[in-house]
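Asker: fold the following, please.
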Amino acid sequence: MTLLLILLTTAVTLAAWKWPSLSQALIYSPPGVAHGQYWRLLGHGFIHANSTHLMFNMITLYFFGTVMELVLTPRIGQAGFVLFYLSGLLVAILPTHLKHRHNPRFRSLGASGAISAMLFAYILLRPWSLLFVLFIPVPAILFAAAYVIYSVRAQHRGRDRVNHSAHLWGGAWGVVFMLGLEPSLAGRFLEALMSPASGGIWLG
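Answerer: Got it, this is the predicted structure:
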């Protein structure tokens, strides 16, 4: 299912580059949603601004989505896994919508909210696994802390054109979803933090 999501997102993004009207129909737009175009709350996640944006998101989705698919599919099925991904898109964009719902010039696109959900769900399970950031190995839990701090500060400054809010809320949804699925993960996560050599937790 992860590969299908990657293929679908890539195909829709390429089509949107060729036909800008498709991009305009899918991108998150407060006036559009206000006029009942609720599909934009999900559609924005299937289009990307450029090749770098698309490639970075799809590579990240591949590495963490394939792992989380193996973890989640036995418990919630393939449909449940896809719904987890789609709910990540929705939950991540809702705070943005509440903040910018009266701003007709605001736009947002990209799958980062859902991918952040996958990433933080993974980090909850494997806090001491190594993530390679610019080819430098970084413990996942330290990356998560740095990522949250950076996103909060960048969102507050608002100097770039990145929707950091979607990253934060998407990541939060990944954690909430996993804890809702397996409440005991909270205690087991704290135990794993105290034992770096354990590597982390896997759902049984």
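
Asker: going forward, measure contacts between C-alpha atoms and count neighbours the same way
Answerer: Fine.

Asker: and the helices in this protein?
Answerer: 2-18, 20-26, 30-34, 40-43, 51-100, 112-125, 140-157, 164-181, 185-193 (DSSP state H).

Asker: give me the buried positions along the first one.
Answerer: By that I understand helix 2-18. Buried residues in helix 2-18, counted by 16 or more other CA atoms under 10 Å: Thr2, Leu5, Ile6, Thr9, Thr10, Val12, Thr13, Leu14, Ala16, Trp17.

Asker: circling back to that earlier point, in TSV: the helices of the chain, plus distance to Leu131.
Answerer: What follows is the helices of the chain, written out as TSV (distance: least, CA to CA, whole Å):
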stretch	distance to Leu131
helix 2-18	19
helix 20-26	32
helix 30-34	35
helix 40-43	28
helix 51-100	10
helix 112-125	10
helix 140-157	6
helix 164-181	16
helix 185-193	16
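
Asker: looking at those, which is buried most?
Answerer: Of all those, helix 112-125 carries the top mean neighbour count, a mean of 27, counting by mean count of other CA atoms under 10 Å.

Asker: which elements pack onto it?
Answerer: helix 51-100, helix 140-157, helix 164-181, helix 185-193 (3 or more CA pairs under 8 Å, 6 or more residues apart in numbering; DSSP states H and E).

Asker: to compare with the earlier structure, here is another sequence to fold:
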Amino acid sequence: MQSPFSNLSPVVKNLLIINVLCFLPSILFNENMNNWIIIHFAAFYFDSPFFKPWQIITYMFLHAGWEHIFFNMFALFSFGPIVEYSIGSKKFFNLYFICGIGAILIQLLVQGIQVYHLVGHFTLPSTFQTDDAGLISKIKEIYSSPTLGASGAIFGVLIAFGMLYPNMELMIMFIPVPIKAKYIIPVYILIELTLGVGRFGGDNVAHFAHLGGALIAFILIKIWGLGKTNSFR
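Answerer: Prediction:
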């Protein structure tokens, strides 16, 4: 029986390996070491004392738990090889990392807008003081909450897949009939936008990073002049 990994494209295969290797410390190390890794390699707001420039790349290779990495890697495993074989390994590599970097930059921009809305500046003035506990809590959340995971880059891959194979039928969990990619992906984007704008209580997902990755992928596919393929149309 042929291994399900035998048809993996080279960039996807290496990304899967790197992500799994980077996830191992969360299993092998103690909580203090894991916190150190998150503080140094997850992405923080650019005015946060935890922010480091390299975080705009390293954040893509950290995940918050088994469910987080499983669904990201499952999506990469499912859709990545098709996209890579369609556009070539070099373009796929560029797509993945440009979408991942674009995703966190858009997330930082949204956080900057939130900070500006709260204090009138994109950074906290040295003279800033307030007794408003609610305001302090919101600022602390923005400055101390890490963003991590490959989701922004994965969203870029999904958008590229949808643009290249809009009529490929996909099976979605809890939906008993196949649905074409061109219908699924816009709905998914709309859900992310709604959740991002709504900021529902208890939701700590970086929805605007997801949307950022999707937007960058859309722009890249258009710039590269890549359209629908001749298959699955």
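
Asker: TM-score of the superposed pair?
Answerer: Between these two chains, after superposing, the TM-score reads 0.82 (TM-score structural alignment, normalised by the length of the first structure); 186 aligned residues with a CA RMSD of 2.3 Å.

Asker: picking up where we left off before, could you export the helices and strands packed on helix 112-125 of the first structure as CSV, including distance to Leu41 of the first structure?
Answerer: Output for these, formatted as CSV (distance: least, CA to CA, whole Å):
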stretch, distance to Leu41 of the first structure
helix 51-100, 6
helix 140-157, 20
helix 164-181, 12
helix 185-193, 30
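
Asker: which among those is found nearest to Tyr38 of the first structure?
Answerer: helix 51-100 (10.3 Å; CA to CA).

Asker: and the closest one with helix 2-18, angle?
Answerer: Angle of helix 51-100 of the first structure versus helix 2-18, following axes from the mean of the first three to the mean of the last three CA atoms, to 10 degrees, is 90 degrees.

Asker: gap between helix 51-100 of the first structure and the chain center?
Answerer: 5 Å (CA atoms, centre = their mean, to the nearest Å).

Asker: what lines up with Ile38 of the second structure in the first structure?
Answerer: When the first structure is aligned by TM-score structural alignment, the residue opposite Ile38 of the second structure is Ser23.

Asker: the residue positioned nearest the centre of the second structure: what's it in contact with?
Answerer: Residue closest to the average C-alpha location in the second structure (CA atoms, centre = their mean): Gly152, at 1.9 Å. Residues in contact with Gly152 of the second structure (CA atoms under 8 Å, 6 or more residues apart in numbering) are Cys99, Gly100, Ala103, Ile104, Ala209, His210, Leu211, Gly212, Gly213, Ala214.

Asker: relative to Ala209 of the second structure, how far out is the second one?
Answerer: This points to Gly100 of the second structure. Relative to Ala209 of the second structure, Gly100 of the second structure is positioned 8 Å away (CA to CA, to the nearest Å).

Asker: who touches both of these two?
Answerer: Shared contacts of Gly100 of the second structure and Ala209, defined by CA under 8 Å, 6+ apart, are found at Ser151, Gly152.

Asker: how far does stretch 134-149 of the first structure sit from the chain's center?
Answerer: Distance, centroid of stretch 134-149 of the first structure to centroid of chain: 16 Å (CA atoms, centre = their mean).

Asker: what residues does that stretch touch?
Answerer: Contact with stretch 134-149 of the first structure is made by Phe120, Ile123, Arg126, Pro127, Trp128, Ser129, Leu130, Leu131, Phe132, Leu168, as judged by CA under 8 Å, 6+ apart.

Asker: could you rerun that using 10 Å?
Answerer: 119-120, 122-124, 126-133, 150-152, 154-155, 164, 167-168, 171-172, 193, 196 (CA atoms under 10 Å, 6 or more residues apart in numbering).

Asker: now the counterpart of Ala172 of the first structure in the second structure: closest residue in space that isn't a chain neighbour?
Answerer: Under the alignment by TM-score structural alignment, Ala172 of the first structure pairs with Leu215 in the second structure. In space, and not counting its chain neighbours, Leu215 of the second structure is closest to Gly156: 7.5 Å by CA to CA, 6 or more residues apart in numbering.

Asker: just checking, His53 of the first structure touches Ala111?
Answerer: Yes - under the criterion of CA atoms under 10 Å, His53 of the first structure makes contact with Ala111 at 9.4 Å.

Asker: could you name every residue contacting both of these two?
Answerer: Residues touching both His53 of the first structure and Ala111 by CA under 10 Å, 6+ apart: Ile47.

Asker: thank you kindly, that will do.
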